[in-house]
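Chemist: 3D, please:
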Amino acid sequence: MAEQILILDFGSQYTQLIARRVRELDVYCEIHPYNKIPEITSDIKGIILSGSPCSVRDEGAPDLDLDQFRGKLPVLGVCYGSQLLAQKYGGDVTPSEIREYGRANLTHLDLHEDLLKEMTHGSQVWMSHGDTIKTLPGNFKVIASTPSVEVAAFKVEGEETFGIQFHPEVTHSTEGKNLLRNFVVHICGCPQDWTSDIFIDATVSDLKEKIGDDKVVMGLSGGVDSSVAATLIDRAIGDNLTCVFVDNGLLRKNEYEEVLDSYKHMGLNVIGVDSKQRFYDALLGLSDPEEKRKAIGKTFIEVFDDEAHKIEGVKWLGQGTIYPDVIESVSVNGPSATIKSHHNVGGLPDFMKLKVVEPLNTLFKDGVREVGRALEIPENIIGRHPFPGPGLAIRILGDITPEKVATLQEVDHIFIKGLKDNGLYDDVWQAGAVLLPIQSVGVMGDERTYERVVALRAVTSVDGMTADWVHLPYEFLGNISNEIINKVKGVNRVVYDISSKPPATIEWE
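Modeler: Coordinates of the predicted model:
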């Protein structure tokens, strides 16, 4: 096991971002709920306490016994984590007189402290808190302040325990990476050796040991996660891996043929399965998004199970599960509200008697892409926009018919090709088109039309947890709209979605 930093999650929206920033330093880290702490082994070199939407003053607020590691390992409390440290040892945390949200500047910095080395006076940081540490316990000392917050950072004298009121993990904290490097590398002593090449070597070795001479079957989607996972398993066991790529009739235009061709050029052992009609039959008459997702998921499993039974001696199922899937399946405060269903991490129906292997379940999406490039997977797969598992079914609002799919495929093709031809594709994290369940009046060739409306969607994001709509050039949008209306029969109006996530989601369903 690599030496690592343990991040204890109190429910902050930024916890995954802390982990990603630590990983960017080539240091391994794991996130665990504050109430499900793993055994503190010698591999753990330091602990970060995350922020939280709660107040330490609330009844039933997240709490834990800090004495189990305080003074024994370096500890960094971030926002809520810092307030918890202060309150539990005799400090006073009160509601802020001036609630600090957004940018602030550190007007006092003790640059002799290891945590703050190479930072500068006036350094911009990002605040997000409604409480303030009013007084510190006797052996705690202030090491940084802002004009309105005296205790912006503190250190416990005689031990490597620190608290900061700001968020170093967000890009608005301009020297936040310096602070995290100081803590993780210099104070905790973690080696910066968790690289893509090391990950590949260790993972392939582990897969060889775990799987041995067994056979593995894996479903491919054409996306980066399943492609990278399959390539790692292929390196470990070669032809004992069989990949299945299913045409569910809900892929993008020509995607089935193009992706199948890409996989074969990568040397993967791939079976293509045309199951379009089977999926259309399962979706017949369904309009509710959750019902559509469940019908598609159920049919995928049935098709996949049929194909797996054709391969003699299969004992494992390969999956492209990544770290955010794992984290989000373990809630800090019990099950979260269902926004929309997705695969159950490590879960399989009872009738599929297969063990699960998930070689990417410690990586974030950007880490997966780095590993993919190190594996020399084609860039058209590595740089491919995320595409929803249910495909175009959740971009067609209402019931699904082959005719609607064909219409949306043409619209989507024009939009995505336009982004690529105009050098905009790589500036966008995800893009697609949505077929709306409404019709609008139009005029074509002096005749009245009453035809379909499509919405175009393009967002920027890091990991899909939040997203902003892309300010695509008006001229580009105008040209794409004209091309869609002129070339796609049955569409006479194009709109552009300018909603961010939150409050909207990236997909419409």
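Chemist: C-alpha from now on. contacts and neighbour counts both.
Modeler: OK.
Chemist: hang on, residue 402 packs against residue 280?
Modeler: Yes: with contact defined as CA atoms under 8 Å, residue 402 counts as touching residue 280 (7.4 Å).
Chemist: Give the intersection of the neighbour lists for the two.
Modeler: Residues touching both residue 402 and residue 280 (CA atoms under 8 Å, 6 or more residues apart in numbering) are residue 249.
Chemist: Look at these two and report which has more neighbours.
Modeler: Neighbours were counted for residue 402 and for residue 280 using other CA atoms under 10 Å; residue 280 has more, 19 against 13.
Chemist: tell me the SS of the more buried one?
Modeler: Using DSSP: H, G, I helix; E, B strand; the rest coil, the structure places residue 280 in helix.
Chemist: again with residue 77
Modeler: Looking at residue 77 with three-state DSSP, the answer is strand.
Chemist: what residues are up against it?
Modeler: Here residue 77 is in contact with 48, 49, 50, 51, 83, 84, 85, 162, 163, 164 (CA under 8 Å, 6+ apart).
Chemist: just those now: which is nearest residue 440?
Modeler: Residue 440 has its nearest neighbour among the contacts of residue 77 in residue 51, at 47.8 Å by CA to CA.
Chemist: is it true that that closest one touches residue 84?
Modeler: No: at 9.8 Å, residue 51 does not count as touching residue 84 under the criterion of CA under 8 Å.
Chemist: thought residue 457 was touching residue 432?
Modeler: Yes: here residue 457 reaches residue 432: they are 5.4 Å apart, a contact under CA under 8 Å.
Chemist: Those two: which is more packed in?
Modeler: A side-by-side neighbour count of residue 457 and residue 432, using other CA under 10 Å, places residue 432 first with 24 against 21.
Chemist: what residues are up against that one?
Modeler: 412, 415, 416, 456, 457, 458.
Chemist: what kind of secondary structure is it in?
Modeler: Here residue 432 is recorded as strand under three-state DSSP.
Chemist: ditto for residue 19
Modeler: helix.
Chemist: Now it. Nearest residue, chain neighbours left out?
Modeler: residue 29 (6.4 Å; CA to CA, 6 or more residues apart in numbering).
Chemist: any idea which element that neighbour lies in?
Modeler: strand 28-33 (DSSP states H and E).
Chemist: list the contacts for residue 451?
Modeler: 439, 440, 441, 442, 490, 491, 492, 493.
Chemist: which residues of this protein fall in helices?
Modeler: Counting by DSSP state H, the chain has helices at residues 15-24, 80-88, 176-181, 196-211, 224-237, 255-265, 276-283, 289-309, 323-328, 365-374, 379-382, 402-421, 474-487.
Chemist: one more, for comparison:
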Amino acid sequence: MTTGSALTPPSGTDRIVILDFGSQTTHLIGRRIREQGIFAQIVAGTAPVEEWLDEGVRGIILSGSPSSIHDDDPPLPDRRIYSQGLPLLGICYGLHVTAHLQGGEISRAETREYGPAPVEVVTNHEITSGVSRRFTSWMSHGDAIRRLPPGAREIATTSHGVTAIVTIPECSFVGLQFHPEVTHSEQGIQILDNFAAGVCQARRQWSVENYLGQLQEELRGQAGDKPILLLISGGVDSSVVAALLLQTFPPEQVHLMYIDTGLMRKDESVEIGAALRKLGARNLYLIDAEERFLSALAGVTDPEKKRHIIGDLFISVQEEEIASRLSGDYLLAQGTLYTDLIESGHGSGGKAKSIKSHHNVASPLVKKKREAGLILEPLAALYKDEVRDLGRLLGLPEEIVGRHPFPGPGLGVRVLGEVTRERCDILREADAIFIRELRTAGLYDAIWQAFAVLLPIQSVGVAGDSRAYGNVVALRAVTSTDGMTADVYGFEPAFLRTVSAAITNGIPQVGRVVYDCSGKPPATIEWE
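Modeler: The predicted structure is shown next:
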């Protein structure tokens, strides 16, 4: 399973095909549908129908896009989708492009509409079955319908009179001006399920359990008897890949390498070594490369450059270390998730905008490996919560499966500014204190991701009776289901005061602690 490969269902599985025009939330549409037990497959928005259409397709969704129908070369679907007799659902750009192609008129809005908007259902339709007559939607668009296509009917409008839901019966189309896939849209999951299970009558056949057997079969077919090397980061994703590989292939075929970059969390290297041995690893290589990474990062402050340096050095160290252990071709396995691909601009449609690069997606050396067909990415079609479910299915302990996400570049993207051993040590201690206090308060499992960030500034404070300048640590804690949208966790003020005191009292170099209150969007979860 390589990057960009479409997740294909077992034979006989009903599915909804999502045409991806580059929206950063396209994958969320598929995720929401799969949450309902219905298989969703994402393909390029401009792909011809013969590439994906077969008897298993029960409906088609046209995603949003950063593009506009008024662009010089907007992405267009294969027009044959409108004559297949299949139900169609258009979301934002998917609505605009369909309305345009069916004879309607789309105009640029005077102001971009972004955020919550009240919607009122004015006409009964199957798409709004069980939905409140009034609900709050989430808008993100610069275009709007000025004139409906012939035969079209409004199903719902916003409080500003903007068409929110429209149907074009002639081509079995329903269009939404808002984004039902994001958690900010009330009734969004109900609307998507109404389409997939109601309008399309797709059967609920999807589960991680059903997918595991297919995944293992695909991995065996792709790898054959070639040696497989997995770089272990210490996070959930690479741990699940390790368990998957060890249960799919003979243990002698699987080589696990943990590179201690000096950018890991406190005591992580010791814990990871013990966990990998429990998984049954026979070829386990624990590499101390702290000095190499810190030297390569000396003086570097740009976050993208740091990611590329870390990603390239990962591969370089791996190649040097493995040369004495493996000969001939070997496959490199990674814990890449679909969200990593989306944020790096590698969505199925090829039109996604890059939010940030991921070291296991954008690194030039990783690209070279991928182009040579020497990369296994068995999680590239899954979302984080599905990966956790897969880990449990494989028998991983909850302390590994339930662990908060940790970025591949490690503390390199949580130490803002220059990365040094001293600054990493400060952040390691602050992060450990934060996590300790979360566990003590029984809050760790209620949070999707929590961590500390060391800011590249100092703040005046008082140490004893003296004026002093100390480092500033930012705390981040969010709730989420898949990592692509997130809300800030609402701590009680007393808890934040406790954590702040523990950090400033326990780490002399830190003089101030702040809490990050930004959600995603507009921010990302990580700071860099």
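Chemist: Surely the residue nearest to residue 19 of the first structure touches residue 18?
Modeler: No: using CA under 8 Å, residue 29 of the first structure is not in contact with residue 18, being 9.6 Å away.
Chemist: Neighbour count for those two, which is higher?
Modeler: Under the criterion of other CA under 10 Å, the comparison of residue 29 of the first structure against residue 18 puts residue 29 first, with 25 against 21.
Chemist: Show me what the more buried one lines up with in the second structure.
Modeler: Here residue 29 of the first structure is matched to residue 40 in the second structure, going by TM-score structural alignment.
Chemist: pretty sure its match contacts residue 17?
Modeler: Yes: with contacts counted by CA under 8 Å, residue 40 of the second structure reaches residue 17, the gap being 5.9 Å.
Chemist: so what's in contact with those two at the same time?
Modeler: By CA under 8 Å, 6+ apart, residue 40 of the second structure and residue 17 have no common neighbours.
Chemist: sorry, back to before: to residue 342 of the first structure, which of the helices of the first structure lies closest?
Modeler: Among the helices of the first structure, helix 289-309 sits nearest to residue 342 of the first structure (CA to CA), with 8.3 Å.
Chemist: Can you name the residues in contact with the closest one?
Modeler: Everything outside helix 289-309 of the first structure that qualifies as a contact, by CA under 8 Å, 6+ apart, is 217, 219, 244, 275, 278-279, 282-283, 286, 314, 340-341, 352, 390, 393-394, 509.
Chemist: how close does residue 466 of the first structure get to residue 61 of the first structure?
Modeler: Per CA to CA, to the nearest Å, residue 466 of the first structure is found 26 Å from residue 61 of the first structure.
Chemist: next one: residue 36 of the first structure
Modeler: Here residue 36 of the first structure is placed at a distance of 15 Å from residue 61 of the first structure (CA to CA).
Chemist: same deal with residue 42 of the first structure?
Modeler: According to CA to CA, residue 42 of the first structure stands 30 Å off from residue 61 of the first structure.
Chemist: between these two, which one's more packed in?
Modeler: Taking neighbours as other CA under 10 Å, residue 42 of the first structure and residue 61 compare with residue 61 leading, 13 against 8.
Chemist: Residue 52 is in contact with that one, correct?
Modeler: No: using CA under 8 Å, residue 61 of the first structure makes no contact with residue 52, being 9.5 Å away.
Chemist: got any residues that touch both of the two?
Modeler: With CA under 8 Å, 6+ apart, residue 61 of the first structure and residue 52 have no common neighbours.
Chemist: Would you indicate which residues of stretch 159-167 of the first structure are buried?
Modeler: 160, 161, 162, 163, 164, 165, 166, 167 (16 or more other CA atoms under 10 Å).
Chemist: And residue 492 of the first structure? What does it align with in the second structure?
Modeler: Applying TM-score structural alignment, one finds that residue 492 of the first structure aligns to residue 511 in the second structure.
Chemist: Leaving out chain neighbours, which residue sits closest to that match?
Modeler: In space, residue 511 of the second structure is closest to residue 470, 4.3 Å off (CA to CA, 6+ apart).
Chemist: which residues does residue 125 of the second structure contact?
Modeler: Counting by CA under 8 Å, 6+ apart, residue 125 of the second structure touches residue 155.
Chemist: gap between it and residue 335 of the second structure?
Modeler: Distance, residue 125 of the second structure to residue 335 of the second structure, by CA to CA: 42 Å.
Chemist: and what of residue 31 of the second structure?
Modeler: 18 Å.
Chemist: Between the two, tell me which one has more neighbours.
Modeler: More neighbours surround residue 335 than the other of residue 31 of the second structure and residue 335, with 26 against 23 (other CA under 10 Å).
Chemist: so what's the counterpart of the more buried one in the first structure closest to, chain neighbours aside?
Modeler: In the first structure, the residue equivalent to residue 335 of the second structure is residue 320, according to TM-score structural alignment. In this structure, residue 320 of the first structure finds its nearest non-sequential neighbour in residue 226, 4.4 Å apart by CA to CA, 6+ apart.
Chemist: Aligned counterpart of that neighbour in the second structure, please.
Modeler: Alignment note: residue 226 of the first structure maps to residue 238 in the second structure; criterion TM-score structural alignment.
Chemist: now swap in residue 162 of the first structure and tell me
Modeler: Under TM-score structural alignment, residue 162 of the first structure pairs with residue 174 in the second structure.
Chemist: Ok, residue 187 of the first structure next?
Modeler: Applying TM-score structural alignment, one finds that residue 187 of the first structure aligns to residue 199 in the second structure.
Chemist: now swap in residue 41 of the first structure and tell me
Modeler: Using TM-score structural alignment as the criterion, residue 41 of the first structure maps onto residue 53 of the second structure.
Chemist: Burial check on its match, number of neighbours?
Modeler: Residues lying near residue 53 of the second structure (other CA under 10 Å) number 14.
Chemist: next one: residue 384 of the first structure
Modeler: When counting by other CA under 10 Å, one arrives at 15 neighbours for residue 384 of the first structure.
Chemist: Next one: the counterpart of it in the second structure from residue 385 of the second structure, what distance?
Modeler: Aligned counterpart of residue 384 of the first structure in the second structure: residue 403 (TM-score structural alignment). As judged by CA to CA, residue 403 of the second structure and residue 385 of the second structure stand 11 Å apart.
Chemist: what's the answer for residue 458 of the second structure, then?
Modeler: From residue 458 of the second structure over to residue 385 of the second structure (counting by CA to CA), the distance is 37 Å.
Chemist: which residue of the first structure sits farthest from its center?
Modeler: Relative to the centre of the first structure, and counting by CA atoms, centre = their mean, the farthest-placed residue is residue 446 at 48.9 Å.
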